[in-house]
Structures are given as C-alpha cells and as structure tokens.
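K.L.:
quick check, what structure comes out for this input:
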Amino acid sequence: MLSHARPWIRHTRSLWPGLALPLLIMLGATFLSEHYGGPQLLYALLFGLAFHFLHEDARCRPGIEFCAKTLLRIGVALLGARITLAQIGQLGIGPLATAALGMVSTIALGAWLARRLGLKTDFGLLCGAAVSICGASAALAVSAVMPKSKETERHTLLTVVGVTGLSTLAMLVYPLLVKFLRLSDTGAGIFLGGTIHDVAQVVGAGLMISHEAGDVAVIVKLFRVMLLVPVVAVLAWYWRQRSSSASASASRQAPLLPFFLIAFMVLVLLNSLGAIRPGFTESLGQVSRVCLVVAISALGIKTSFEDLVKLGWRPMALMLAETLWLAAAFVLYLCVFAR
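P.N.:
Down below sits the predicted model:
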C-alpha cells in the first residue's frame, strides 16, 4: 500500500518549491489591496512578472505549472457557488437580452478588429470574452481551452492587465456617466453591472451610487458570469474543430465541455436549489478568489515582461474599443428601449 502511495507523495513534494512562491505573492497582493487599495489581481500579476527567472528553475517549474493550470480551473469552477437562477430571473428579459447580445457582438467585434489591427483572431476572441463576461476570470477560463503555446500565455497575461486596468478606470468614470445620463438606481445598476469587467469593481462602482444600485449591479454581473459556460464551450468546440485535422488523437483527448465548466454548472444548480448554505457559499467564493489570484501569480512568473512589451499598442486599442462598444450597447438600451 505504501509503495503505491510513494509516487503520489513524491509528486506532491515536487510541487512545493514552485507552489510556495505564488502563494507568497498572493498574500503580498492581498495585503496591498486591503491596506492601500487597488486591484488584487493586478498586484499579483506584476509581482509574478518580477520573478520570471524562477520559471527556468527545474525545481520550481512543476509547482508553477500546477498553479497556472489546475488551480486556475478550480477557481473558475467555484465561481458557480455565487450564482442562483432566482437572482437572474428577477432582472426581466430586457437587461438579460442586452447582456447576451452585448456579449456576442463584443466577441465578434474583437475577432474582426483583431484581424484589422494585424493581431490573431484567437487573441480577439480572448479579449472579447474577457471584456464582455467577467474580466480576468473569463480570460483565464478561455485560456484554459485555447491551443497551448508560449504566445497564448503572453496574450492571456496582456488581456488580464488590460481588462483589469480598464475595469478600474471604468469604476471611477462610469458613476459620473450614470449621473450625467440621469439614470435611476435600477438603471445605474444595470449599466454598471453590464459594462464593468471585474466583479470587485462592479461592487465598488454600484455602491458609489446607492445600495440598491449596487445590488442590481451585482445581479447583472452574475448573469454575465453565467454566460461564461456557453462561451467557453463554443470556443472549445471551435478550437477543437480547427485542430482536428492536424491530430485526431489530440481531438479525442480534448473534451467538448471541460470538467471545470461542468462543476461550475453543478454548483449553480445546487446553490439555486438551496443545497449550499450561505456561509459555505461565502467560503467557496473566497477559495475561488484565492485560487484565481494564485493562478494569475503563476502565469505572471511564466511570462517575460519583455515579451509583453513587444506586443505593442494594438492589443490595448483592441480592448478599449471593445469596452466602449459594450458601454454603448447598454446606453442605447437604457436611454432608448427601456424608457
């Protein structure tokens, strides 16, 4: 019995050198975010980039890869514990349809505009999903089913940097736009929840208006998070079909619906049925956040800052255009169709 356990024990021990560093980065990023403000994920990413040299160490590499892949999928799956179908149903068809159409059109715009800017279509799809769904979390989820390459990792990190920065800027600017447009608290919540990329910034922007706006914003945002499942499933199918001609065996190994998305949907259903206690739901949400911060730290360690700089201004222009497009879609709905 012990002999069968020894390989697993050796494998676990091999992870610790590379696992310890992302964990320490997560603690440092959390401390800075809680005491001095600012986005936790962005701190974790920047700290990770500073330790890129450790990815070349053979002792650290297995643990870093474990954080960047396995913990990433666990973190995305646990996001489902925050959502119930009842919360979504309270919104009505208008905001939900606008969010869905905004998501589809933003991803399509990203793919089209990426080609016009001389970037790869895959990068446009990745940015479009991140902007239109849930920021860094969506970028990490989509990257988990993308064809693996060094370029993919650079694109993922750049997308996380871009959407986190734009989300923080939107948190400051959009409440002013809401007041300028004279939206009601409900309308303000729909706009903020439908347009800001990351959940934390949605909460911050909503509470700048009122508690009612904050509550509505979170519900709209959680619906956008639910859209992660069909989007990742469709993109996984697209990349699987594209690569099937190159390797039939690789195609069989790539599941159409990744396991972490199945776990995500199961948690949504369980939470909707009341099978998960509120206290436990909060705990799962915290575990999800920890996993995602550790994963982004590991992705930062794997990525060279020099490689990111070489990508130039076009990726940021792409994400800015997608952000403005999504905001315009919700302004059109609130100012024309919802009145």
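
K.L.:
from now on I want contacts and neighbour counts done on CA atoms only, so please keep to that.
P.N.:
Noted.

K.L.:
can you give me the separation between the residue nearest the centre of the chain and residue 79?
P.N.:
Centroid-nearest residue in the chain: residue 137, 1.6 Å away (criterion: CA atoms, centre = their mean). Shown here: residue 137 relative to residue 79, a distance of 9 Å by CA to CA, to the nearest Å.

K.L.:
and for residue 238?
P.N.:
24 Å.

K.L.:
look at the two and report which has more neighbours.
P.N.:
Using other CA atoms under 10 Å as the criterion, residue 238 and residue 79 rank with residue 79 on top: 26 against 13.

K.L.:
who's in contact with the more buried one?
P.N.:
By CA atoms under 8 Å, 6 or more residues apart in numbering, residue 79 lies in contact with 264, 284-285, 288.

K.L.:
if we use 10 Å, what do you get?
P.N.:
137, 222, 225-226, 261, 263-265, 267-268, 281, 284-289 (CA atoms under 10 Å, 6 or more residues apart in numbering).

K.L.:
with residue 226 instead?
P.N.:
Residue 226 is in contact with 79-80, 83-85, 88, 133-134, 264-265, 268, counting by CA under 10 Å, 6+ apart.

K.L.:
do residue 123 as well
P.N.:
Counted by CA under 10 Å, 6+ apart, residue 123 has contacts 110-111, 114-115, 129, 143, 146, 151-152, 155-156, 158-159, 315, 318.

K.L.:
next, the second sequence, to be compared with the first:
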Amino acid sequence: MFAASDLRDAFSLSRAKTLRTGVLSAIVVAFAARFLSEHYGAPAMLMALLLGIAFQFLHEEGPCRAGIDFSARTLLRAGVALLGLRVSWQLLSGLGAGAVVLTVLGVALTIGAGILGARLLGRGVRFGVLTGGSVAICGASAAMAIAAVLPRNEHSERNLVFTVMSVTVLSTLAMIVYPMIVTALGLDTHAAGLFLGGTIHDVAQVVGAGYMVSDETGDVATVVKLLRVSMLAPVVFIISLVVNMKGLGGTDSQRKTPLLPAFVVAFLVLAAVNSVLGIPEAVANVANELSRWLLLIAVAAVGMKTSLKQVREVGGQAILLVVCETVFLGLLFLGALLLRPGL
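P.N.:
Presented below is the predicted three-dimensional model:
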C-alpha cells in the first residue's frame, strides 16, 4: 500500500540489516520520550523531538544514518496512513452542517493566512503552507505529512523541526488557556467542544482540554478534531497537485511528488473501510496505538537529523507567524460561535 521503494526497504534482508541500528536508535529515543511524558506530564512529541536533537550526532556518517532516514520517512508515512482508521462518516455526520462548514473553512483560511503571513514576513510559500497546515489540521502529524510532499531544499529539515516544536508548545498552552476562555464566555457544551476541537493543534491536547470542561464537551471536541484530521488527505492531495502542475518536484524521478501519495491513498482506504464495514474497537485501539508509536519514532528520527543550531536560525519572524496563525484560527472560531450561537 506504500511506495514500492518503501516495501523493498522494509522486506529486503540485507537492507534490514543496514537499517536496524538507526531504527533501533529512534525507537529507544521514542521510548524515553514516552516515559518522560507519562511521568512528568510533558508532551511526548516535544520530548521525542528534543531528545532526538540531543542525539543528532548519530545521524552523522556511521551505521545509524540509513535507519534514521528510514524512520523519518517510511515509518512516518505508515503512522499517518493508520490515522485513517480513526475517521468514519458515521462519526462525523452527527456534528451538523454548520459545524462541518466552519471546521473545513477554518482549515482552508488558516492555510491561506499562513501563506499570506509568510509572504509578508519575507518567508517562502512552502514555509507558510507547512506552518499553516500544521496549525489548521493536526499539529505535528500534519506538519510531517505535508513536509513529505513539499519540494525539498536545504532548509526543509530545519523548518520541519521548528514547526513540530512550535505547534506542540502552542498546543500545550492552548490546552491550559482555552478551557478558561470557553468557561469565561459561557459557551454551551456543543459550542465549547466545537471551539476546542476546531482550534487546538494536537489530538491529545484536544482530548485533555475537552474533558477538562465536561464529558459532553470532550466528546464533541474529539469528533471535531477527527474532522480536521480527515482534512489531511485532501490538503496533501492539493499540495501534490500544485507541486506537479508547477513542476516543483525536480527533474529526478525519485524527487517527483506523486499526484496522490501512497500514504494518503492508504489513509483514504482505511477511512472508507471504517465507514462502510466498521472496524472492531479492539482492532481500532491497537491501530491507534501503533500509529502513535510510529509517529513518535518518526519525530525522534527527524530530531536526530537536525541540530539545535539550525532551529535557532529560523528566527523570530517564524515564531511570530505560527503564533499569528494560532490566534487567527482561534478568533475565527470564536467570532463564528458568538455571531451564530446555533452552530
């Protein structure tokens, strides 16, 4: 279901021996990040990224390099594909047309705001798409999926690490602040869940913020968040389409972006299977946990490929851009909910 080269990498015995050391290194970092997250309350993605950066020397010339590259690319795509099992038509149909339209509009406008903001701040369109998409859809997971189809340059790894780090930190802050906002404004259960699910970046923080308010708010927030997750496939498809139309994928066939990347096809197929046949809860839980681990390992590997010095070079304008995108999305939802209370 993934690219042929990915399958050859995964199942070739000689290739597996080459990848083993680097993949195991990324797994160890991911386990350490999960331990710190569970015992000290820090976001697992952020911990994996920071620990990965600390072990950046492993990606230098040596036995770990190939496995780390494999983890950052192929394991990432497998983890994103498995997110499709979290989405189904039945889950999303109960939201109501107004909530669906607002959520979809929020994704589109936030990405547009990211592109516009990047231009105003002297940043490239790619950076605007990357940050806008990660804020609009599902944080670190979206950032990594979008980065996988964007044309690459010498700043790609640095920008990805910065984006994952910044949206994770902002999402954690939003998990603390946003429940206080909905309580202060007196939003009802549905409106509060729509706001929290539509504006907080990462799934885990949405769940935490929603159930911090009430069980009903948490249920609505989770469903709205999954609607945003489902937007990942069409957004990546559109990006791939634009890249191909503009010829930005490069002349090397290995660098060309497929019109519909294999991991996006897998995402859609799994979502369709879940919608039509229904996936047993036990299977869905296992797939969800596997997806979380694959993404955590991939984030650790991305950190191992990037030095902290490179991240510092992104600059204050980039931080301003991500903060503005976050504020824009929050104000968009608040404005809509206050003007149209029945959404």
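
K.L.:
thinking again about what came up before, out of the contacts of residue 123 of the first structure, which is nearest to residue 257 of the first structure?
P.N.:
residue 146 (12.7 Å; CA to CA).

K.L.:
ok, back up a step: how close does the alignment partner in the second structure of the residue nearest to the centre of the first structure sit to residue 211 of the second structure?
P.N.:
The alignment partner of residue 137 of the first structure in the second structure, by TM-score structural alignment, is residue 141. Applying CA to CA, the value for residue 141 of the second structure to residue 211 of the second structure is 22 Å.

K.L.:
returning to what we had before: from the chain's centre, how far out does the helix or strand the match of residue 137 of the first structure falls within sit?
P.N.:
Counting by DSSP states H and E, the element that carries residue 141 of the second structure is helix 140-149. In terms of CA atoms, centre = their mean, to the nearest Å, the centre of helix 140-149 of the second structure is found 6 Å from the chain centre.

K.L.:
in that helix, what's buried?
P.N.:
140-149 (16 or more other CA atoms under 10 Å).

K.L.:
before we move on, what about stretch 32-42 of the second structure?
P.N.:
Quick answer for stretch 32-42 of the second structure (16+ other CA under 10 Å): 33-34, 36-37, 42.

K.L.:
also stretch 330-339 of the first structure?
P.N.:
Neighbour counts using 16+ other CA under 10 Å place 330-331, 333-334 of stretch 330-339 of the first structure among the buried residues.

K.L.:
chain center to it, what's the gap?
P.N.:
For stretch 330-339 of the first structure - counting by CA atoms, centre = their mean - the centre lies 27 Å from the chain centre.

K.L.:
for stretch 98-108 of the second structure, same thing?
P.N.:
18 Å.

K.L.:
which part of the first structure matches that stretch?
P.N.:
Under TM-score structural alignment, the match for stretch 98-108 of the second structure is residues 94-104.

K.L.:
neighbouring contacts of the matching stretch?
P.N.:
88-89, 93, 105-110, 128-133, 187, 190-191, 193-195, 220-221, 223-224, 227-228, 231, 322, 325-330, 332-334, 337-338.

K.L.:
pull out the buried members of these.
P.N.:
88, 105-110, 128-133, 187, 190-191, 193-195, 220-221, 223-224, 227-228, 231, 322, 325-327, 329-330, 333-334.

K.L.:
restricted to helices, list these.
P.N.:
Judged by DSSP state H, those include 88, 105-110, 128-129, 187, 190-191, 193-195, 220-221, 223-224, 228, 231, 322, 325-327, 329-330 as members of helices.

K.L.:
just the helices in the stretch 1-150 of the second structure please.
P.N.:
Secondary structure of the stretch 1-150 of the second structure (DSSP state H, counting those that start in this stretch): helices at 4-11, 13-40, 44-54, 65-70, 76-82, 89-93, 97-120, 125-136, 140-149.

K.L.:
now for these, which one comes closest to residue 182 of the second structure?
P.N.:
Closest among those, using CA to CA: helix 97-120, at 16.6 Å.

K.L.:
mean distance of that closest one to its aligned residues in the first structure, please.
P.N.:
Following superposition, helix 97-120 of the second structure is found to deviate from the first structure by 0.8 Å on average (mean CA distance after the TM-score superposition for the first structure).
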